[in-house]
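In: Below is the sequence, then the predicted model.
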Amino acid sequence: MTRKTYEAKNATVSGPYSHAVDAGDYVYFSGQTAKNTPTATDMSGDIQAQTHQCFANLFDVLEASGLTRDDVVKVNVYLTSMKHFAAMNEVYKTQFSEPYPARTCVAVLELPLEAEVEIEMIAKRS
């Protein structure tokens, strides 16, 4: 089997992985941080700006796969502290329309590239 992957011009990788892998009906999107972009700036302490950039990166990959945000069925959010939860949610709720995708949000000790939020998604082809 040949693995079909998608890459976006405006997102970078920070390790040996693809931006997204096509699994037939589902496309699995690797986690993105605000620093996974060629023009990354230091957004330390600004969880809303970081969350916006995570989604910008993810939606670039989503577009490369021929899907839209309406095709997203599951989102996983990783925060370095739950004190960021409310600020992340303020941005999150503007990225999708109701009914929202299923979601998990967990706090982790740390993230790659010293990010404070990382977001990954799963989308389903119609």
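Out: That came through, no problem. All values reported here derive from a predicted model rather than from experimental measurement.
In: Going by C-alpha atoms from here, please, whenever you check contacts or count neighbours.
Out: Noted.
In: Buried residues of the longest helix seen in the chain, list them for me.
Out: As assigned by DSSP state H, the longest helix anywhere in the chain is helix 47-64. For helix 47-64, burial by neighbour count (16 or more other CA atoms under 10 Å) applies to 47-48, 50-62, 64.
In: ok, so of the residues you listed, who is nearest residue 84?
Out: The closest of the buried residues of helix 47-64 to residue 84 turns out to be residue 47 (CA to CA; 6.5 Å).
In: what's near enough to touch the closest one?
Out: Residue 47 sits next to 84, 87-88, 116-117 when contact means CA atoms under 8 Å, 6 or more residues apart in numbering.
In: One more to weigh against that first structure:
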Amino acid sequence: MSRQIIATDKAPAAIGPYSQAVRAGNTVYFSGQIPLDPATGQMVEGDITLQTRRVFDNLKAVVAAAGGSMDKIVRVGIYVTNLGHFASVNEVMGEYFQAPYPARSTIEVSALPKLADVEVDAIMVLD
């Protein structure tokens, strides 16, 4: 099986030894996105809603670079530093996905890279 690295400047560059996404066969595995502005490399200021929207915008850019669309995502992993943000994150996620929704887990963690409040990774299957 071949492995294809996916990269775009429309999402933040990797801040470590990883790729934005990797395609293996018809499956694309997306690294976690945090609320970094791809133009400046700086964290987005503002509440969890603004941060989550930036995260999903970043994910959407890598999805497009992989030749897919958000409706091709089959699994989403959401990591938050405060489960009190669960409802706000759900509301924003609803702006990017329609039923039938992908499978998902939401996990509270003690910390995320660059002190982000939210991070999202995903898996997509292309036809």
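Out: It's in. For clarity, every value in this text was computed on a predicted model and none was experimentally measured.
In: where does the TM-score land?
Out: For this chain pair, the superposition-based TM-score is 0.92 by TM-score structural alignment, normalised by the length of the first structure; 125 aligned residues with a CA RMSD of 1.5 Å.
In: sorry, back to before: would you mind listing which of the contacts of residue 47 of the first structure are buried?
Out: The neighbour-count criterion (16+ other CA under 10 Å) marks 84, 88, 116-117 among the contacts of residue 47 of the first structure as buried.
In: tell me the SS of residue 76 of the first structure?
Out: With DSSP: H, G, I helix; E, B strand; the rest coil as the basis, residue 76 of the first structure sits in strand.
In: Correct me if wrong: residue 51 of the first structure contacts residue 120.
Out: No: with contact defined as CA atoms under 8 Å, residue 51 of the first structure does not count as touching residue 120 (11.5 Å).
In: hmm, back to that, superposed on the second structure, where does the longest helix of the first structure end up, distance-wise?
Out: Helix 47-64 of the first structure differs from its equivalent in the second structure by a mean of 0.6 Å after superposition (mean CA distance after the TM-score superposition for the first structure).
In: roughly how far is that helix from the heart of the chain?
Out: Chain-centre distance of helix 47-64 of the first structure: 6 Å, with CA atoms, centre = their mean, to the nearest Å.
In: and it, which stretch of the second structure?
Out: The alignment of helix 47-64 of the first structure onto the second structure (TM-score structural alignment) spans residues 48-65.
In: what lines up against residue 30 of the first structure once you look at the second structure?
Out: In the second structure, residue 30 of the first structure lines up with residue 31, judged by TM-score structural alignment.
In: ok, its match - contacts?
Out: Going by CA under 8 Å, 6+ apart, residue 31 of the second structure touches 18-21, 121-122.
In: and if you look at residue 61 of the second structure?
Out: 8, 10-11 are the contacts of residue 61 of the second structure under CA under 8 Å, 6+ apart.
In: Sketch out the helices for the second structure, chain order is fine.
Out: Along the second structure, counting by DSSP H, helices occupy 48-65, 86-96.
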